[in-house]
Each structure stands twice: as structure tokens, then as C-alpha cells.
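Trainee: this one's sequence-less:
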């Protein structure tokens, strides 16, 4: 069997190692440059590879192709593979056949990284032999090739879900759905929603789907479509016999005969959206029989995620906050919503079809100045030029932070929450966040 892996990043290299171990003839092809550390790993495992090209005769003879999530279906090589009816799957689908581990799959437009990390933290503190993979850390395939864990918590993007056929998580979470990545879904919101719900398509009556019952897109889908999984809703406004909710400043988890209650004030993470993340993660912990004392302790000592509303420094009584992970409008909505004082907002990057109107009221109320950090800021300027007094365009993170420093006064907050992808000026959102923190430390 010939396995061709498209993309020589984390998921690609992990898949190649697992494929080789399972007896496949493996070839890795990357249209861009493969990083040196990954090249060394491939050489070490004696896996053939090429970069900065796709040699068709070495790809179109595959029995199965694993494509990295970043490669769109519109790519010429993918079209040719589909014409030849060669299966093109994701790393999650490929790996799934080689493990009996229980998986918890987490998707959503926002909150999925925090929910994934929090779920992992709860299960690990609870003594389970648990791995963390998907969009985070060492790839799922790589970990399974080393036969590591009995349970995996997987952060799954819509792109990874597009490439599944048989994969099913024992517990699935959909944190929320709002328009994102529409450039990859023909600017059709319904296609994007359907993609997220692939997470439950193979689930059976023995599996669970945990979802935000306050989310209109999720509720509409569930009204018009069927899943066989047991439904576990969570909400900040309603109460359930089976489900998770907040009431009278307590979080309540009722997924078993033994309900769990804890004051919201004991959560280490601030903000309404983090109450939701805690409801979802605790539901998993309760389903997997983690002790209540452990759940309590873990929810109160969890440290949060880098680049997600991360407090960097206070300088001259101005708080600098790194929310580089906010790559869509909905994520930035949560960030602005949690600001308490006047805010200098650094925004911009590669726009994925954003509609900024839903931020208008918050910007009006909280934002005193906007710093546009992107190659094309036209849409942001058109949206907010009449709403704020100060609007500046900059070409680098250092310049953005310097301008913010000049504008901000005592009691203000400087918030990097770009609402856009980062690929115009940065390698990825982590690079963008690190440059922000560095620039703040250099002030």
C-alpha cells in the first residue's frame, strides 16, 4: 500500500511515521518548504520526501492520501487525486484505525483550544492516561505510533473534520458556531456548519454530543438533522435535567445521578465565555468519572492558554493583553466584551470574509483608538473610521505597540485582538502573539 502525505508539518510527519510503522510505502510531498527539524525526522525514519514542488507521478500512484488541514480542496493536486478516485483523508481519519483509545473530539469556531486544554487538564489531574493532540502539540498520529495513551483529547478544526470517513469520538463537543473560514466554504455559512457537525456523524447511542444550547446555528442544525448520540446541552440561561448550566452564580453539571455544583467565582478563568468552556469540559470529566474534588481543584487552578486574553504586563497603569488567537470576529467580540475600561485595540491581518458590524456597539462603547496592523486594512477603516477618534495604520508589531504606548493613558487597556488570520505579516498567530509580548517587554 502506498501512502502519500501532502504537507510536511506536524500532522504530515506524524502520519508518515505511523504509516511507515504500519508497513505502508510512504512518500511526503510539500509544495512549500519543509522545516529542517522535520526533514531530520524524515531522514531518521528513512522516509522519502520532496519540498517546494508536487511531482505528480509520485503522488497520483497513491492508494491513499493524507492531506494536511491547511491545503484547500481547490488545490490542483487535490482535484487531480479526486478525479482518479484516490481517497484523500485527514490525519485523524488515518490514525483512528490504529488505536483503540477513547477520544474526546472538540470543535467550534471559538473556545475550542481553551476547552481542549481544560478538558485535558481535568482528565490528567484525575489520573487518566491521557494525550493531547489534533490542532495542538504533538500530532495524534505520532503519539499513536508510539502507542502512548488510553484516552486522547483532540482539538478538531473543520478542515480536519472534512477529511473523516469513519472516525467517531466517544464524546464530542461543539463549543459554538459563528462565521469563520468562509473563504474555504464557497462563502456559504451552511457548508461550514455542516462541516462542524461531521464530528457527530458516526456517533452511536453509546456516545455523547455536548453542545452550546444558547447557540442559534447549533440549535437550528439539531432541529433539522439527526444524531444518534446522547445529547448533553450546556447553557448560561436555561436549566436541564440532563446537561450543564449556570444558575445563581454556580455551575451545575447533571450528566449522571450524582450532580456536581461549584461557585462560578472559584473558576480560574474570567469571563462568561469561559464559564461555558468550563461547563463543557466538566461534563466530559463527569462522564469519564473523574472525582468531584479533582474537578473542583482543576477548575480553580487551570492557567489558561497562551495568546488567548493573556495578560502580558502593566506599564504606567496600562494593561497590555495578548489575544492573538482571536482570528475571527466572534473571538474578538468576547475579548472586547470582557474589557472594563477604555481600550486601544490592535486589529487586522488576512480577512476571511469578516463582517465587522456585530462589533459596532462594543467599539462605540469601549474603544478609544484603533491601530490597524495588516497589509490590507480597507474594510476595518471603512467600518470604524466614523466610530473612533483615533485610527492609525502600522506595518509592524513594534510600530503597533509604540503607537499604542503613545495613545494609552492611565487605566486604559491595550488589546491585541486581530479578528483576522496572521499570514500577511507573521508565520502564524503564535508568532504574532510572541512578537507582541516581545514589543511590550521592550517598551
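Mentor: Structure's in. What do you need? Because the structure is a prediction, the values reported are computed rather than measured. Numbers count the residues shown, from 1 in each chain.

Trainee: CA only for contacts and neighbour counts going forward, please
Mentor: OK.

Trainee: for the stretch 1-150 of the chain, just list every one of the strands.
Mentor: Along the stretch 1-150 of the chain, counting by DSSP state E, counting those that start in this stretch, strands occupy 2-6, 25-30, 48-51, 64-67, 88-89, 102-107, 130-134.

Trainee: residue 433 reaches residue 322, doesn't it?
Mentor: Yes - judged on CA atoms under 8 Å, residue 433 makes contact with residue 322 at a distance of 6.2 Å.

Trainee: look up how far residue 369 lies from residue 347.
Mentor: According to CA to CA, to the nearest Å, residue 347 and residue 369 sit 11 Å apart.

Trainee: picking that back up, dump the strands of the stretch 1-150 of the chain into a markdown table; add distance to residue 429 and mean neighbour count as well.
Mentor: Formatted as a markdown table, the strands of the stretch 1-150 of the chain follow (distance: least, CA to CA, whole Å; neighbours: other CA atoms under 10 Å):
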| stretch | distance to residue 429 | mean neighbour count |
| --- | --- | --- |
| strand 2-6 | 22 | 25 |
| strand 25-30 | 21 | 22 |
| strand 48-51 | 24 | 18 |
| strand 64-67 | 22 | 24 |
| strand 88-89 | 26 | 22 |
| strand 102-107 | 18 | 24 |
| strand 130-134 | 17 | 23 |
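
Trainee: one more to weigh against that first structure:
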């Protein structure tokens, strides 16, 4: 046993790391950020921003993109509303992976004009993110592009990139990461879509590997949305996301599972990979988004709240005519239930709406689902109506 008291304390801390005096400091909480990816802002952004402000520190906003043939285009961002929000903003510039090359002169000009306009509008601009799905074979050139672009940015403006797990096997990755202040590892929609949108175990493995390569802070970009796969005559599926495609055929819906993401978030908070600074959620939902989690569900997952599903049947009546509605009173978006049964008295006529058909007997109305849609947490959907002498307000059953 070492005689020196300080060495003796060190020895015990190494040997008995579970003792309270030897426990490492707890990891800081993971920062939570949010992508805004609508190409044209709407009045609904105002309420969505207000409702998200308490839970997400930073907004990463699609601002500018370059595409083959189409060239450069700006997202129609409501800059006064973005300024009024008051949060730190990172402008995202999307450079399509199918571009034949990266034109530094043109990119520098476009970025400079964008930054000048946003700063003149009073937006609290803290950084620029380049979103470019570069092939691994072109990472060396991409790194040189980023170094030269960074030299043109205003002093103090941070530069980050969206990064792909496929780059982990490239010998050029460490140098690429040295060219930027931080990186955002995208772990959704990076594999063959037929294999699914997101794999939490694979995402965790990629994050662990990224933390061993990067010596700078990095973030994980996580999904809060879904897509649909449409069949194609060539065999490869076509992906339909925010914008509906004018194509026939049965759609296979893929939706990120909130419970899986909640579990992953808990793991990352408890045992974060090296250099992981936070999580960035894709994307801010607006009312009516067909393939995005509701903001209620997104906030619950980001906070690590327990996810709960619950239905309530509500009735409104006038002169014996009842409107019958379902209300999602949990914090989890849900598909409408398969069957809803109510106790009734002497119904003359009844009918289902919004994908429900009704079965009627002297004492019961049973509404059966014919087609499935999701109802957002806190949302409401009319499932039918009936003209009855009475419906028991508390006597109903919902079957998944």
C-alpha cells in the first residue's frame, strides 16, 4: 500500500471507482436542436416556433440549395419571424450530391449574399452548415473546398457539415473534420429505403465510431418523420416525402418510431459517445404535415418523457342528433382505432365518416375502421353521427 496519503487516495479511487468520492462528474445534458426544412414559410410557422421554443435551443434552417440543371435557389424564409423568435440560428446550404463539382467561387458568392441578407435582417446567426452528400472517393476535394470556404466566412461564424456514416471507412475523414468546427452525423435515410428509415442499434454504433474519429464536437441528426415507398417498373422504389408525387401505385409507409427514438435518446444521455454535443431533430412539423410527428410527440421524445397513448370519445348533441368524435389525449401520435363501441338508446339512424362504417343494434353503435390514418397527440377526428334518444356519455370502448 503506498505510504503517501495522496497516492493512497488515488489508489482507492482507481480500485473502488464506485465510491461516491471517486465517481466521475455526470455528463452534461445533451443539447436539443431542430431543423426547419420547409422551402416556403407559412403563417403556421409562428405558432410552431413559439411552441418549440422551450425545448430546442437552436434552429438549423434550410436557406439555400444548389441542384444539377436547376442551379441555385433560396428557401423563402420569413426573416422577420426568425428574428423575432430570438434563438440562435444556423443557416443550412444544401449542395446536391449529384452536382458534377463544387464551384467555390459561385458558392462563396451565394453564401456571402445570403449571410449579409440574414444579418441585415437581424437574425441571430451563429453558424453555417453545408449539407453535401459527397461520395467517399471525393472527400479529399470536399475538405479543400471547405477550408477555402471557411476562409471567406465572417470572423466568429462557425462552420459545420452534415456527414454520412459511409465516410467512416475513408482515410480522408479525419482531415475533413479538421476543416470544420463541428459535424452533424445523419443516421436516418442513409441506407436502401427498403431496409427501413432508421435503425437505432446501427445509429448507436455509428455514433460510437464517429466519436472515436472526431476530436471536435458532433451532433446526431435524428428522424421525426416518415416517407412512403412507391413501386417503380425498374425495381428500385421511389421515395415520396413532404411533396406528394403524381404517381399511382400502393404506398408503403415508413415512419420513425417515437418509442425507439425515446429509448435511444435515453441511452445517449446516460452513456454519450465521445464528443457528442447534442441531438438535432428533423424536422419542425406544421399542422397538417402528413408524414411528421406532431410537435407534442417530438417534444416528449426530446425531453425523455414517458410516451402514453389514450383515447377519449366525445359527444356533441342538438335535438337528439349526436356528433361522435375521437380525441387523442396522450402525448403520442396514434393510428385511429379499429373499432369504437358505444351504449345507446333507440337510435333511429347512424352513419360513419372519415373512414368508419357503423354497425347498429338496439343497444349499441359499433364504428369499424375501413382505412387507417394517424391522429396527432391532442388531435380530434369525427368518426360518425347518430340520431338517438340517448347515448351514455361514459359507456364506450375503444379497440386498437
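Mentor: That came through fine. Note that this is a predicted model, so its numbers are computed, not measured.

Trainee: TM value for the aligned chains?
Mentor: Once the chains are laid over each other, their TM-score by TM-score structural alignment, normalised by the length of structure 2 reads 0.26; 178 aligned residues with a CA RMSD of 7.1 Å.

Trainee: if we can go back for a sec, and of the strands of the stretch 1-150 of structure 1, who's closest to residue 365 of structure 1?
Mentor: Closest approach to residue 365 of structure 1 among the strands of the stretch 1-150 of structure 1 is made by strand 102-107 (31.2 Å; CA to CA).

Trainee: just checking, what packs against that closest one?
Mentor: With contacts defined as 3 or more CA pairs under 8 Å, 6 or more residues apart in numbering; DSSP states H and E, the packing partners of strand 102-107 of structure 1 are helix 112-125, strand 151-155, strand 171-174.

Trainee: packing partners of the helix or strand just after the last one?
Mentor: With elements assigned by DSSP states H and E, the helix or strand that comes after strand 171-174 of structure 1 is helix 189-197. Using 3+ CA pairs under 8 Å, 6+ apart as the contact definition, the elements that helix 189-197 of structure 1 packs against are helix 158-162.

Trainee: all helices for the stretch 251-400 of structure 1, in order.
Mentor: For the stretch 251-400 of structure 1, the helices defined by DSSP state H, counting those that start in this stretch cover 272-287, 292-301, 329-337, 360-366, 378-384, 397-407.

Trainee: a markdown table for these, including distance to residue 67 of structure 1 and mean neighbour count?
Mentor: Putting the helices of the stretch 251-400 of structure 1 into a markdown table (distance: least, CA to CA, whole Å; neighbours: other CA under 10 Å) gives the following:
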| stretch | distance to residue 67 of structure 1 | mean neighbour count |
| --- | --- | --- |
| helix 272-287 | 29 | 23 |
| helix 292-301 | 36 | 17 |
| helix 329-337 | 27 | 21 |
| helix 360-366 | 38 | 15 |
| helix 378-384 | 32 | 15 |
| helix 397-407 | 32 | 18 |
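
Trainee: now render the ones you listed as CSV, adding distance to residue 390 of structure 1.
Mentor: Below are those laid out as CSV (distance: least, CA to CA, whole Å):
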stretch, distance to residue 390 of structure 1
helix 272-287, 29
helix 292-301, 39
helix 329-337, 17
helix 360-366, 12
helix 378-384, 10
helix 397-407, 9
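
Trainee: between the ones you listed, which gets nearest to residue 310 of structure 1?
Mentor: With CA to CA as the criterion, residue 310 of structure 1 lies closest to helix 329-337 of the helices of the stretch 251-400 of structure 1, at 10.5 Å.

Trainee: the closest one vs helix 272-287, what angle?
Mentor: Calculated by axes from the mean of the first three to the mean of the last three CA atoms, to 10 degrees, helix 329-337 of structure 1 forms an angle of 110 degrees with helix 272-287.

Trainee: residue 274 of structure 1: which of the strands of the stretch 1-150 of structure 1 is closest?
Mentor: Using CA to CA as the measure, strand 102-107 is the one of the strands of the stretch 1-150 of structure 1 that comes nearest residue 274 of structure 1, at 15.1 Å.

Trainee: before we move on, the earlier item: how about the helices of the stretch 251-400 of structure 1, which one is nearest residue 48 of structure 1?
Mentor: Per CA to CA, nearest to residue 48 of structure 1 of the helices of the stretch 251-400 of structure 1: helix 397-407, 38.6 Å.

Trainee: can you spell out which helices and strands pack onto that closest one?
Mentor: Packing partners of helix 397-407 of structure 1 (3+ CA pairs under 8 Å, 6+ apart): strand 343-347, strand 367-373, helix 429-441.

Trainee: any idea how far residue 106 of structure 1 is from the residue nearest to residue 397 of structure 1 when sequence neighbours are not counted?
Mentor: Nearest non-adjacent residue to residue 397 of structure 1, counting by CA to CA, 6 or more residues apart in numbering: residue 436, 6.1 Å away. Applying CA to CA, the value for residue 436 of structure 1 to residue 106 of structure 1 is 28 Å.
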